[in-house]
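Chemist: Kindly return the folded structure for what I paste below:
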Amino acid sequence: MDKSDNKNVKNKEELKKAEYKGHRERIRKRFLDKGIHSFSDYEILEFLLFYCNAQEDTKPIAKAILKEFKSLNRVFKADIKELEKIKGIGPISAILIKFVGELLTELYGENLKIETKADKITDKEALLKFLRNKIGYEDVEKFYVIYLSSSNEVIAFEESSSGTLDRSSIYPREIYKRVIMENAKSIIIAHNHPSGNTCPSKCDIDITNEIAKGLKNFGALLLEHIIITRDSYFSFLEEGLI
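Modeler: Coordinates of the predicted model:
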């Protein structure tokens, strides 16, 4: 390779770097002007990767991550070793993605305070974000119970069942025991539908009624039952089923 060839290669590399820089600046400006809601899912990851990959074009890396994990939620819940299998993702990038995922979980957990007024949940959006982050993207059905104090602060949040839900897989007595142990005054129950269909089954309705009736014997209330998916939800309270 002669000097002219070296010069051409160098010029191409410099031009490519200039293009990266211009693209990154446009993305940053769009974030400042319009916020994260103006981003597609891959652009969110691309933006995040800017800060641990100063030289490389992060757009194809971001798209490769989404192709592998299918959704942002699954990306942020992925194991570090799984992330490092993606071409272009090294230990630093993988740790950053994992950190952001755990930070989101921590913030949702700490900020979830449910207030009630005339038997209506006034902070429904916080509840839905919390539940979607926890179970909305799961591949199997999971049944969770949120135990609340008299001031409606979260005492505990625990998985009660996993797998195909039916009456034999959910144990209301165990819920009642936890209510007594935690001195909970109310609970919210929730489960996901991996199919994306939020319509409750007869089993869902029967379990809801059984738990609501049993709680009254312990001076506690069932405030809500939410069926959550990645895109939608069904509220038993809103539909008059509680």
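
Chemist: contacts, neighbours, all on C-alpha from now
Modeler: Fine.

Chemist: residue nearest the centroid of this protein?
Modeler: Ranked by distance to the mean C-alpha position of the chain (Cα atoms, centre = their mean), the top residue is N133 at 2.1 Å.

Chemist: quick one: the helices in this protein?
Modeler: Taking DSSP state H to define them, one finds helices in the chain at 3-34, 41-50, 59-69, 72-77, 80-83, 91-111, 124-131, 172-182, 202-215.

Chemist: Residues in contact with the fifth one: which ones?
Modeler: Contacts of helix 80-83 with the rest of the structure, by Cα atoms under 8 Å, 6 or more residues apart in numbering, involve 65, 75, 89, 91, 94-95, 98.

Chemist: And the buried ones among the residues you listed, selectable in PyMOL?
Modeler: Command for PyMOL that selects the buried part of the contacts of helix 80-83, burial taken from 16 or more other Cα atoms under 10 Å:
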select buried, resi 65+75+89+94+95+98
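
Chemist: from the contacts of helix 80-83, which is closest to H37?
Modeler: For the contacts of helix 80-83, the closest approach to H37 (Cα to Cα) belongs to V75, at 18.0 Å.

Chemist: can you tell me which of the contacts of helix 80-83 lies nearest to E19?
Modeler: Taking Cα to Cα as the measure, E19 lies nearest I89 of the contacts of helix 80-83, at 21.3 Å.

Chemist: isn't the closest one right next to I61, touching?
Modeler: Yes - I89 lies in contact with I61 (Cα atoms under 8 Å); the separation is 7.5 Å.

Chemist: Now show me the structure for the sequence below, then we'll compare the two:
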Amino acid sequence: MAEKLHQNHRERVLEKFRRFGLDVFSDHEALELLLFFAIPRVDTNPTAHRLLARFGSLHAVLEAPAEQLCEVEGIGPRAATLLRLAYAMCARYQQDVAKSERHSDRLNTIERIGAYFVPQFAGEQDEVLLAAYLDGAGRVIKCEEIARGGHTQVTVDAYKIARTALLCDASGVALAHNHPNGTVTPSESDLLATRRLEQTLAGLGLELVDHCVVARGKYTSIRKLRAGQLGQRR
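Modeler: As a prediction, this is how the structure comes out:
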């Protein structure tokens, strides 16, 4: 009898999703629904609450390593894999959208540059540096990964960036890297590397259009930051 009632509850939750989508669900209800597909014949509502209590938020649950997820009562390897897969699919979706728009976007404003780069770092656990090479109209000719580091720092290879820019006949370069620690504030080394690359490119008649720092779906434009600091000094 209890199993039948539980099955009816699952059907009601699934029907609610089919009719209204995920927007009407709270975070714990969304997790409860997702866990239906990994944990059969068990009430996943308490497990969803335990996940949120352990990690503090929905995004932190999805970002958590599998071994930490398995420390939560009710979560085994199958459920942990499903949660990791859900997060990876979100990242893949964002990356695919960015890829499909890559050749039509004009990265001629700070906002467009930020919107272009942010999805490409979704799901990244390492610090990664990307460079987009732009034509005179700001369209992306090519975008490539320049460097990949650990959780703290990557090296800006000015020679590699300048050489590629010249080879693809670019007029400018837009740069971005992520901070896996979650802060979008540029470090002193970020600012120094930006100035050095800017000088290297300028010597070749190329422009460093901007350098963005990305974290948790947000970004900071170093170009905008420096312009604001300059305005304050005046």
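
Chemist: still on that earlier bit, turn the contacts of helix 80-83 of structure 1 into TSV, columns for distance to E125 of structure 1.
Modeler: Formatted as TSV, the contacts of helix 80-83 of structure 1 follow (distance: Cα to Cα, whole Å):
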residue	distance to E125 of structure 1
I65	28
V75	22
I89	33
P91	34
A94	30
I95	29
K98	24
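
Chemist: Trace L130 of structure 2 over to structure 1, please.
Modeler: Under the alignment (TM-score structural alignment), L130 of structure 2 pairs with V145 in structure 1.

Chemist: Distance from the chain centre to stretch 229-237 of structure 1, please.
Modeler: Stretch 229-237 of structure 1 sits 14 Å away from the centroid of its parent chain (Cα atoms, centre = their mean, to the nearest Å).

Chemist: how near is the residue nearest to the centre of structure 1 to L103 of structure 1?
Modeler: N133 of structure 1 sits 12 Å away from L103 of structure 1, going by Cα to Cα, to the nearest Å.

Chemist: I'd like the distance from the closest residue to R139 of structure 2 other than its chain neighbours to V209 of structure 2, if you could.
Modeler: Spatial nearest neighbour of R139 of structure 2, excluding adjacent residues (Cα to Cα, 6 or more residues apart in numbering): R106 at 4.5 Å. Distance of R106 of structure 2 to V209 of structure 2, computed by Cα to Cα: 12 Å.

Chemist: Between the two, which is the more surrounded one?
Modeler: V209 (21 against 18; other Cα atoms under 10 Å).

Chemist: Nearest approach to I242 of structure 1 belongs to which of the helices of structure 1?
Modeler: Minimum separation from I242 of structure 1 across the helices of structure 1 (Cα to Cα) falls at helix 202-215, 7.5 Å.

Chemist: For that closest one, give me the average deviation versus structure 2.
Modeler: Superposing on structure 2 and averaging over aligned pairs (mean Cα distance after the TM-score superposition for structure 1), helix 202-215 of structure 1 comes out at 2.5 Å.

Chemist: quick check: angle from that helix to helix 172-182?
Modeler: Counting by axes from the mean of the first three to the mean of the last three Cα atoms, to 10 degrees, helix 202-215 of structure 1 lies at 40 degrees to helix 172-182.

Chemist: List the buried residues in helix 202-215 of structure 1.
Modeler: Buried residues in helix 202-215 of structure 1 (16+ other Cα under 10 Å): 204, 207-208, 211-212, 214-215.

Chemist: same question, stretch 225-234 of structure 1
Modeler: For stretch 225-234 of structure 1, the buried set under the neighbour-count rule, 16+ other Cα under 10 Å, comprises 225-230, 233-234.

Chemist: Counting only strands, which of those make the cut?
Modeler: Among those, the members falling in strands (DSSP state E) are 225-228, 233-234.

Chemist: So for stretch 189-199 of structure 1, what gets flagged as buried?
Modeler: 189-194, 196, 198.

Chemist: need the contact list for Y171 of structure 1.
Modeler: Going by Cα under 8 Å, 6+ apart, Y171 of structure 1 touches S160.

Chemist: mind running it again at 10 Å?
Modeler: Y171 of structure 1 makes contact with 160-161, 207, 211 under the criterion Cα atoms under 10 Å, 6 or more residues apart in numbering.

Chemist: Spatially nearest residue to K160 of structure 2 (excluding sequence neighbours)?
Modeler: In space, K160 of structure 2 is closest to I146, 7.8 Å off (Cα to Cα, 6+ apart).

Chemist: Was I right to think the one you found contacts A162?
Modeler: No - using Cα atoms under 10 Å as the test, I146 of structure 2 is too far from A162 to be in contact (11.3 Å).

Chemist: on that earlier part again, pick the one among the buried residues of stretch 189-199 of structure 1 closest to S40 of structure 1.
Modeler: Distances from S40 of structure 1 to these, taken by Cα to Cα, are shortest for G196, at 21.0 Å.

Chemist: ok now do the closest residue to the closest one other than its chain neighbours, which residues does it touch?
Modeler: Of all residues not flanking G196 of structure 1 in the chain, T229 sits nearest, at 5.5 Å (Cα to Cα, 6+ apart). Counting by Cα under 10 Å, 6+ apart, T229 of structure 1 touches 128, 131-133, 135-138, 191-198.
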